[in-house]
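Trainee: Here you go, sequence then predicted model.
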Amino acid sequence: MSSNVNLIHHKETVLVPLDNTNKVPFADFIRQKCPHLYGPEATFRQTPYLFNGHLQTGYASIYKGTPSMDDILYQREYLGMEDGGEIALDWFPALPDEKDTLIDTPTLVCLHGLTGGSHESYIRGILEVVTAAPFSYRSVVINSRGCGKSELKTPQLFCGAYTEDARVAFKRIARQMKPGTPLIAIGFSLGANILVKYLGEEGDQAPVTAAISVANPFDFVRSSEYLDGSLIGRNVYSAAMATNLKNLYTLHEDMLIKSDKVRKEEVMAATTLRQFDEAATRRIFDYASVHDYYFDASSSRKIEHIKVPLLCLNALDDPIAHHECLPVKEVEANPNVVLATTPYGGHIGWFEHFQRPSRWMNKPLVEFITAIFQAHDQRTHIDPADVAATVETIEHDKGLA
């Protein structure tokens, strides 16, 4: 079974650099530079035995990646917040030894999903390509509080509405860049929602050249309704996310119990995501109700204010980021945003090939990342022919193609 990519956007998208001398509309940039998003190659052929969104999503939850991903060895930098909290920035390759040396290498900034971290295969699968030759770009993963094996310093974790940690992280990363060096931000699932909300809040002050949102739920209110409205949504996906959050709570219990806002017995009794958010999230972040939290967290409300080129990728059979929650009208109203959808793919799945499945999404995302970097990179440019062949070559070498 295969599916074609559909592009949704404003009638006249914003002009973006195609190279050193020419600019084209953002949608045309994607059509020219991302053959896996537009044209005869823009087809996702899912693994035959992963033939629906549930199977794709289930496989994503157990997929550990390829052995070559283990070659990504991060250098960790801890970043403190004004409230005493702390997040971890994982750099690859490592930062220069000289502390005052500014980075002139185009850099990809990654935000992970719920309870995830820099170890996730959906992050490392892209990093192993863009940080390798011929690109040799740099990357940094923003690990949310308490995630990525980091210590929790205050009785506060993270949530889909809270963007201040990301704001501080982006400012820190931007200060380490040589002026004019391009930054691209990419977020996955919850991280995509936080990123899009942050970009909308920052407007034209966002310190990134472009951004990517992958499997974003966009509308937390409606997503929660769809999730709890079906047996499999409530008893499988919502229950699994609640379990992951409870495990994270248990891991950091010694710190979290210092807050009088949350009761452990209520947290551990939660069997769905909404119940966990009622017992913990909305109380930690001082929302009057879960609905108030979900409304404030919904990044779809901020899309109209985004001022940087943003590519969104979602699968229409995603059982977690439901297709009815896609902000089609908001995207069509903002010339800075393009939404690419596929009929199949699940939640951060998009697995193709029969033996040793790998993620199709890496192809269009790497094409977009490298094309944006090439258009803004002030250093030596890469032959465009190398860009088109790199992902296919890597998969062939792994025996995946």
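Mentor: Yep, it's here. Numbering: from 1, shown residues only.
Trainee: C-alpha from now on. contacts and neighbour counts both.
Mentor: OK.
Trainee: Count the residues that sit near Leu37.
Mentor: Leu37 has 28 neighbouring residues, counting by other CA atoms under 10 Å.
Trainee: Check Ala206 too.
Mentor: For Ala206, using other CA under 10 Å, the count is 18.
Trainee: do the one 10 residues further on as well
Mentor: Close neighbours of Asn216, defined as other CA under 10 Å, add up to 33.
Trainee: How much space separates it from Ile72?
Mentor: 25 Å (CA to CA, to the nearest Å).
Trainee: surely Arg31 meets Val24?
Mentor: No: the criterion here is CA atoms under 8 Å, and Arg31 misses it with Val24 at 10.6 Å.
Trainee: shared neighbours of those two, which are they?
Mentor: Taking CA atoms under 8 Å, 6 or more residues apart in numbering as the contact rule, Arg31 and Val24 touch no residue in common.
Trainee: For stretch 155-167, which outside residues touch it?
Mentor: Outside stretch 155-167, the residues that touch it by CA under 8 Å, 6+ apart are 81, 85, 87, 142, 144-146, 190-191, 193-195, 197-198, 255-259, 281, 284, 293-294, 296-298.
Trainee: rerun that using 7 Å as the cut-off
Mentor: Residues outside stretch 155-167 that contact it (CA atoms under 7 Å, 6 or more residues apart in numbering): 144-146, 190, 193-194, 198, 255-256, 258-259, 281, 284, 296-297.
Trainee: Which of the helices or strands spans the residue nearest to Ala388 when sequence neighbours are not counted?
Mentor: Setting aside the residues directly before and after it, Ala388 is nearest to Glu367 in space (CA to CA, 6 or more residues apart in numbering), at 7.3 Å. In this structure, Glu367 sits in helix 362-376 according to DSSP states H and E.
Trainee: Could I get the buried residue list for that helix?
Mentor: 362-376 (16 or more other CA atoms under 10 Å).
Trainee: now do stretch 200-218
Mentor: For stretch 200-218, by 16+ other CA under 10 Å, it's 200-203, 206-218.
Trainee: how far out from the middle of the chain is the helix holding Glu367?
Mentor: Centroid separation for helix 362-376 versus its chain: 15 Å, with CA atoms, centre = their mean, to the nearest Å.
Trainee: circling back: from the buried residues of helix 362-376, which is closest to Leu108?
Mentor: Ile369 (8.1 Å; CA to CA).
Trainee: coming back round to it: so which of the buried residues of stretch 200-218 are in strands?
Mentor: Ala210, Ala211, Ile212, Ser213, Val214 (DSSP state E).
Trainee: how many neighbours does Asp83 have?
Mentor: Around Asp83 there are 9 residues (other CA under 10 Å).
Trainee: swap in Ala389?
Mentor: Neighbour tally, Ala389, other CA under 10 Å: 12.
Trainee: what's the distance between it and Glu395?
Mentor: Taking CA to CA, one finds Ala389 at 10 Å from Glu395.
Trainee: then this one, side by side with the first:
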Amino acid sequence: MAGFRPAFGLGGAHRQTLAAALLPAPRPPLARERFELPDGDFVDLDWHRDARGPAVLVLHGLEGDSRSAYARRLLAALARCGRRAGVLHARGRSGEPNRLARSYTAGDTDDLACVLARLQQRDGRAPDVVGYSLGANRLLKHLGEAAGRAGIRRAVAVSPPFDLGRAADRLDRGLSRLYQWHLLRSLRAGYRVKLAQHPQALPLGADDLDALKTFRSFDDRVTAPLHGYAGVEDYYGRCSCRPFLKDIAVPTLIVHALDDPFLYADAIPTPAELAPAVRLELAAHGGHVGFLQGLSWPAQDWLARRIAAFLDASD
């Protein structure tokens, strides 16, 4: 990938991944907007309160939200470029439990499509959208499903898990199990909140929850049955974004690293799998949602600058 060189001392996949999550990031002021959904639930969108300009939606990763460091860096960077960006939370991730028993998945696109349609109607133009990790998977799946009717002007996907099964396998190997442990702890905690709200509607009791030590087991026993999938393989097969890439019609940039500790490199799509509208930029090093070129903000923020440059390009 032209232009990206890891910061000295941050050449490894895990160093990039952890530094991007733990280094200080700006804290832009936020203003919340709620969108009621057709099924009686809701999603919340946290806008940069002081920014003005064309809208950019940001889709967070698994268990992320508007407080995630990558989201805060991007909101601040886009504000400097004359863009008003906001983080669209998946159901239940805005700090307030959603109303229904269901949660969110890697393949949810209906909520995104609903918000996009309302923003386009209100603003008179389609917004740009940036997705990170699981949010990148949702974005790419939506783009492929909708083709030319996506309701998006330009799109950027960062570190998408192109194949959810291969991602689950990678996260159960070596040091990547630390990320799996951290994220599963958050998922189990969220599920316990759900149990208190909807004890009769959930597929698993609290006594069995701690036995789920891998993403594959959690998705098989919780995510899949809760959201209408026959099992984990059905869920992964229907929600992985890789098969949808050939149908994307919107100008789309994918930024990914070969050393991403969340995904095996053999899951990265070949050029033949990409629609002409899709540009895949691969870095040898960059980790998962990393791509840091410095140890202080904004010097570290190569990724946000690359995103802003792509969104500012003419169609």
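Mentor: Received the coordinates, thanks. Bear in mind the structure is a predicted one, so any value in this text is a computation, not a measurement.
Trainee: Can you give me the TM-score here?
Mentor: For this chain pair, the superposition-based TM-score is 0.92 by TM-score structural alignment, normalised by the length of the second structure; 314 aligned residues with a CA RMSD of 2.1 Å.
Trainee: on that earlier part again, please convert the ones in strands among the buried residues of stretch 200-218 of the first structure to JSON lines, extending it with distance to Arg124 of the first structure.
Mentor: Shown next, in JSON lines, are these (distance: CA to CA, whole Å):
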{"residue": "Ala210", "distance to Arg124 of the first structure": "20"}
{"residue": "Ala211", "distance to Arg124 of the first structure": "18"}
{"residue": "Ile212", "distance to Arg124 of the first structure": "16"}
{"residue": "Ser213", "distance to Arg124 of the first structure": "16"}
{"residue": "Val214", "distance to Arg124 of the first structure": "15"}
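Trainee: Greatest separation within the residues you listed: which pair is it?
Mentor: Ala210 and Val214 (13.7 Å).
Trainee: In the first structure, what sits opposite Gln120 of the second structure in the alignment?
Mentor: Under the alignment (TM-score structural alignment), Gln120 of the second structure pairs with Ala174 in the first structure.
Trainee: With Arg83 of the second structure instead?
Mentor: By TM-score structural alignment, Arg83 of the second structure lines up with Tyr137.
Trainee: Pull the number of nearby residues for that match.
Mentor: Neighbours of Tyr137 of the first structure under the rule other CA under 10 Å: 20.
Trainee: what does Arg124 of the first structure give?
Mentor: When neighbours are counted by other CA under 10 Å, Arg124 of the first structure registers 21.
Trainee: Equivalent analysis for the one 4 residues further on, please.
Mentor: Burial of Glu128 of the first structure is recorded as 19 neighbouring residues (other CA under 10 Å).
Trainee: residues touching it, list them.
Mentor: Met69, Ile72.
Trainee: Let me know whether my guess that it is in a helix holds.
Mentor: Yes: per DSSP: H, G, I helix; E, B strand; the rest coil, Glu128 of the first structure lies within a helix segment.
Trainee: In the second structure, point out the residues matching the helix or strand that Glu395 of the first structure is a member of.
Mentor: Secondary structure assignment for Glu395 of the first structure, by DSSP H and E: helix 384-397. With TM-score structural alignment applied, helix 384-397 of the first structure matches no range in the second structure.
Trainee: How far does that helix sit from its chain's centre?
Mentor: 23 Å.
Trainee: Test my guess that Ala60 of the first structure contacts Gly349.
Mentor: Yes: using CA atoms under 7 Å, Ala60 of the first structure is in contact with Gly349, at 5.4 Å.
Trainee: neighbour count winner among the two?
Mentor: For Ala60 of the first structure versus Gly349, neighbours defined as other CA under 10 Å are more numerous around Gly349 (28 against 21).
Trainee: The more buried one and Pro48 of the first structure, how far apart?
Mentor: 13 Å.
Trainee: Check Glu201 of the first structure too.
Mentor: 42 Å.
Trainee: next one: Trp360 of the first structure
Mentor: Using CA to CA, we find Trp360 of the first structure at a distance of 14 Å from Pro48 of the first structure.
Trainee: ok, back up a step: what strand or helix carries the match of Gln120 of the second structure?
Mentor: Short version, using DSSP H and E: Ala174 of the first structure is in helix 164-175.
Trainee: excluding its backbone neighbours, what's nearest Pro327 of the first structure?
Mentor: Nearest to Pro327 of the first structure is Ser300, by CA to CA, 6+ apart, at 5.9 Å.
Trainee: which ones are touching the one you found?
Mentor: Neighbouring residues of Ser300 of the first structure by CA under 7 Å, 6+ apart: Phe218, Asp219, Pro327.
Trainee: My guess is the second one contacts Cys325. True?
Mentor: Yes: using CA under 7 Å as the test, Asp219 of the first structure is close enough to Cys325 to be in contact (5.7 Å).
Trainee: When the two are compared, which one has more neighbours?
Mentor: Legend: neighbour count by other CA under 10 Å for Asp219 of the first structure and Cys325, higher for Asp219 (23 against 17).
Trainee: when you align them, which residue in the second structure goes with the more buried one?
Mentor: Match for Asp219 of the first structure (TM-score structural alignment): Asp163.
Trainee: And the helices in the stretch 151-300 of the first structure?
Mentor: Assigned by DSSP state H, counting those that start in this stretch, the stretch 151-300 of the first structure shows helices spanning 164-175, 190-202, 220-228, 231-232, 239-251, 253-256, 264-269, 273-276, 282-284, 290-297.
Trainee: Let's have those helices in CSV, adding distance to His353 of the first structure.
Mentor: CSV is the format used below for the helices of the stretch 151-300 of the first structure (distance: least, CA to CA, whole Å):
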stretch, distance to His353 of the first structure
helix 164-175, 35
helix 190-202, 26
helix 220-228, 29
helix 231-232, 27
helix 239-251, 27
helix 253-256, 42
helix 264-269, 40
helix 273-276, 33
helix 282-284, 42
helix 290-297, 36
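Trainee: Can you say which of those helices is nearest to Gly113 of the first structure?
Mentor: Using CA to CA, the helices of the stretch 151-300 of the first structure put helix 190-202 closest to Gly113 of the first structure, at 4.7 Å.
Trainee: For the contacts of Ser300 of the first structure, give me a markdown table that also has distance to His112 of the first structure.
Mentor: Output for these, formatted as a markdown table (distance: CA to CA, whole Å):
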| residue | distance to His112 of the first structure |
| --- | --- |
| Phe218 | 15 |
| Asp219 | 18 |
| Pro327 | 21 |
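Trainee: what residue lies at the spatial centre of the first structure?
Mentor: Gly187 (1.7 Å; CA atoms, centre = their mean).
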